[in-house]
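In: sequence-free structure coming up:
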């Protein structure tokens, strides 16, 4: 394979990194017609990907590559919660000597330690933190991920992702256990502080210092993050999404969602269907908390 340096990757305008979506058992998404390329990383659950009329098994640890013009849809795990990450991008193949796109794999199973997940996490960090030359670095990282996927050269060793403050990690572990059955119930500050083994005031100081939000605010943002993903990645009714994400009713959910994202849930779903970008969490450091919460299965 020669001249791969001429391969160019671009992200949608306003991209802020990949997103992680979580679905209740038995959910479906699609069908849809792809406008660009999309990597889909199955983190948890056994998924069936319906691509151009053909079913592909995609268990946890799989990476899928959807391409422009494909007609696809997903049947999420019928018995258990499903988690997946996704990244949209475009490719300029001019001058790149690669196998014909028809020869590229559709699905790959990742080895236990692989470069692709590390590259995805690196792209997330670059887009959240935006150091000098972040966009060029992110495009190079995604190009590396694409080439690793095409060639199968994916193996590596080591862990990924910087840890959060130890008290926040304790809260994450507790919340994951509480939310493991699928419904994101409201959790009080008293309960979070007890899980961390500290006072309410001390836990609030730690969260503000490291995440820029209180513990309760952070949990609400995470629930809205899940709700936004369900709105644009499933066909679930809005009242069902409200119930799944721990809101009292659809009216309360719509009011809080509008405060967070500037649009009602129904309007957001229509805007995404019309081609707008996926909404992102306003607080950068809470986006990192979201990645830790959804990409790491409950212990």
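Out: Yep, it's here. Nothing here was measured: the structure is a model prediction, and the numbers come from that model. Numbering: from 1, shown residues only.

In: going forward, measure contacts and count neighbours with C-alpha atoms only.
Out: Will do.

In: Dead centre of the chain: give me the residue that sits there.
Out: When the chain is reduced to its mean C-alpha position, the closest residue under Cα atoms, centre = their mean turns out to be residue 20, at 1.5 Å.

In: measure it to residue 86 for me?
Out: Using Cα to Cα, to the nearest Å, one obtains 7 Å as the distance from residue 20 to residue 86.

In: now swap in residue 135 and tell me
Out: Look at residue 135 and residue 86: by Cα to Cα, they are 18 Å apart.

In: swap in residue 233?
Out: The value you get for residue 233 to residue 86, if Cα to Cα is used, is 10 Å.

In: In terms of neighbours, single out the busier of the two.
Out: Remark: of residue 233 and residue 86, residue 233 carries more neighbours, 22 against 18, as counted by other Cα atoms under 10 Å.

In: Quick check: nearest residue in space to the residue nearest to the centre of the chain, chain neighbours excluded?
Out: Here the nearest residue to residue 20 in space, its sequence neighbours aside, is residue 85; by Cα to Cα, 6 or more residues apart in numbering that works out to 4.2 Å.

In: Just the buried residues of the helix or strand the one you found falls within, please?
Out: Following DSSP states H and E, one finds residue 85 within strand 82-92. The neighbour-count check on strand 82-92 (16 or more other Cα atoms under 10 Å) flags 82-90 as buried.

In: Strands along this structure, start to end?
Out: Counting by DSSP state E, one finds strands in the chain at the ranges 8-10, 19-23, 28-33, 37-44, 47-51, 54-58, 62-66, 71-75, 82-92, 107-109.

In: Can you say which of the ones you listed is packed in most?
Out: Per residue and on average, the most neighbours among the strands of the chain fall to strand 19-23, with a mean of 24 (mean count of other Cα atoms under 10 Å).

In: How much space separates the closest residue to residue 157 other than its chain neighbours from residue 21?
Out: Excluding its sequence neighbours, the residue lying closest to residue 157 (Cα to Cα, 6+ apart) is residue 113, at 5.1 Å. Residue 113 sits 22 Å away from residue 21 when distances are taken as Cα to Cα.

In: Please apply the same query to residue 197.
Out: Shown here: residue 197 relative to residue 21, a distance of 30 Å by Cα to Cα.

In: Next: residue 204.
Out: For residue 204 relative to residue 21 (Cα to Cα), the value is 27 Å.

In: residues contacting the closest residue to residue 29 other than its chain neighbours?
Out: Distance criterion Cα to Cα, 6+ apart; nearest residue to residue 29, sequence neighbours excluded, is residue 234 at 4.4 Å. Residue 234 makes contact with 27-30, according to Cα atoms under 8 Å, 6 or more residues apart in numbering.

In: here's the one I want to compare it with:
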């Protein structure tokens, strides 16, 4: 989709809503017929989805696009909880131009930090008394723009240097694994020394620092949006001990894992109380 094309859908937007849910191991949802445009951000676990009978597997760290009128069935990871968030955009029935714009959007892309933060903002707005409906509509269109732009950004990074993109993709798909610089270099098809130079040039950090920063980012998400214990989160994010986990989180965020969780949950409780008139 060309830049700004998603904004063309704005006059047709009836409403926008965001949500967050954790499914237990072996959870299922459906069947259903999709009514809206929906972005589904998969943070932890695994998702197997059937769309009109076609099976697709979704990896954590991925956002997928679901379009109106399709039959869907969701199957979640068998051995662990699955956490995902979503943004639903309800449109007025459209014609050929609306269909053309939607067809230009990709099926899935990695979750960008910008889309993650935008989803945070939408959930926060919904938790502060009367939701700002017009603001949510604008943010929903912005989410589609970010979704479309991510594909272009991935293409640009691949063109900039495929080795860096390959290593980042491997890390994002398996950040809990035990990574070494040599293993990263093998994934990128270059020597360890050359990979360090490439990352410093294109990402302004070393490969190992990128890995630890990404682990902390995923840990923050789990602390804020799941009920997993701190030790479970540490293990799922690739930290050898809870002490190492707490120290890394504090170094990169200035807060302890417990403080991050408390601040996030306090905000959610406050929002629920306002909505319930307490």
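Out: Nice, I can see it. This one's a predicted model, so the numbers in the text were calculated from it and none came from an experiment.

In: TM-score for this pair?
Out: The pair, once superposed, lands on a TM-score of 0.51 when counted by TM-score structural alignment, normalised by the length of structure 2; 191 aligned residues with a Cα RMSD of 5.1 Å.

In: Tell me if I'm right that the residue nearest to the centre of structure 1 and residue 82 touch.
Out: No: with contact taken as Cα atoms under 8 Å, residue 20 of structure 1 and residue 82 are classed as non-touching, separated by 10.4 Å.

In: The residue nearest to residue 20 of structure 1 contacts residue 23, correct?
Out: No: using Cα under 8 Å, residue 85 of structure 1 is not in contact with residue 23; the gap is 11.7 Å.

In: what's the matching range in structure 1 for stretch 218-237 of structure 2?
Out: Stretch 218-237 of structure 2 falls opposite residues 226-245 of structure 1 when the two are matched by TM-score structural alignment.

In: and stretch 162-176 of structure 1, how far from the chain's centre?
Out: With Cα atoms, centre = their mean, to the nearest Å as the basis, the distance from the averaged C-alpha position of stretch 162-176 of structure 1 to the chain average is 18 Å.

In: ok so, going back, can you lay out the strands of structure 1 as JSON lines showing distance to residue 192 of structure 1?
Out: Output for the strands of structure 1, formatted as JSON lines (distance: least, Cα to Cα, whole Å):
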{"stretch": "strand 8-10", "distance to residue 192 of structure 1": "40"}
{"stretch": "strand 19-23", "distance to residue 192 of structure 1": "22"}
{"stretch": "strand 28-33", "distance to residue 192 of structure 1": "33"}
{"stretch": "strand 37-44", "distance to residue 192 of structure 1": "25"}
{"stretch": "strand 47-51", "distance to residue 192 of structure 1": "33"}
{"stretch": "strand 54-58", "distance to residue 192 of structure 1": "35"}
{"stretch": "strand 62-66", "distance to residue 192 of structure 1": "33"}
{"stretch": "strand 71-75", "distance to residue 192 of structure 1": "34"}
{"stretch": "strand 82-92", "distance to residue 192 of structure 1": "24"}
{"stretch": "strand 107-109", "distance to residue 192 of structure 1": "37"}
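
In: Can you say which of these is nearest to residue 164 of structure 1?
Out: In this view, the strands of structure 1 are compared for proximity to residue 164 of structure 1 by Cα to Cα, and strand 19-23 is the closest at 18.1 Å.

In: and the closest one with strand 28-33, angle?
Out: What separates the directions of strand 19-23 of structure 1 and strand 28-33 is an angle of 130 degrees, with axes from the mean of the first three to the mean of the last three Cα atoms, to 10 degrees.

In: Can you name every helix or strand that strand 19-23 of structure 1 contacts?
Out: The contact analysis (3 or more Cα pairs under 8 Å, 6 or more residues apart in numbering; DSSP states H and E) places strand 19-23 of structure 1 against strand 82-92, helix 215-233, helix 284-295.

In: Could you say which of those is packed most deeply?
Out: Per-residue neighbour counts averaged over each of these give the maximum for helix 215-233, namely a mean of 22 (mean count of other Cα under 10 Å).

In: Check which helices and strands it sits against.
Out: The criterion is 3+ Cα pairs under 8 Å, 6+ apart, and the helices and strands that helix 215-233 of structure 1 contacts are strand 19-23, helix 189-196, helix 200-211, helix 238-244, helix 265-273, helix 284-295.

In: okay, those in JSON lines with distance to residue 45 of structure 1 next?
Out: Putting those into JSON lines (distance: least, Cα to Cα, whole Å) gives the following:
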{"stretch": "strand 19-23", "distance to residue 45 of structure 1": "10"}
{"stretch": "helix 189-196", "distance to residue 45 of structure 1": "27"}
{"stretch": "helix 200-211", "distance to residue 45 of structure 1": "29"}
{"stretch": "helix 238-244", "distance to residue 45 of structure 1": "18"}
{"stretch": "helix 265-273", "distance to residue 45 of structure 1": "25"}
{"stretch": "helix 284-295", "distance to residue 45 of structure 1": "12"}
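
In: For residue 71 of structure 1, find the nearest of those.
Out: Residue 71 of structure 1 lies closest, by Cα to Cα, to one member of those: helix 265-273, at 14.6 Å.

In: Which part of structure 2 matches that closest one?
Out: Counterpart in structure 2 of helix 265-273 of structure 1, with TM-score structural alignment as the criterion, is residues 257-265.

In: about what we covered before: test my guess that the residue nearest to residue 157 of structure 1 contacts residue 61.
Out: No: Residue 113 of structure 1 is not in contact with residue 61 according to Cα under 8 Å; the separation is 10.5 Å.

In: Show me which of those two is the more surrounded one.
Out: residue 61 (18 against 15).

In: if I pick that one, what's in contact with it?
Out: Remark: with contacts taken as Cα under 8 Å, 6+ apart, residue 61 of structure 1 is in contact with 41-44, 109-111.
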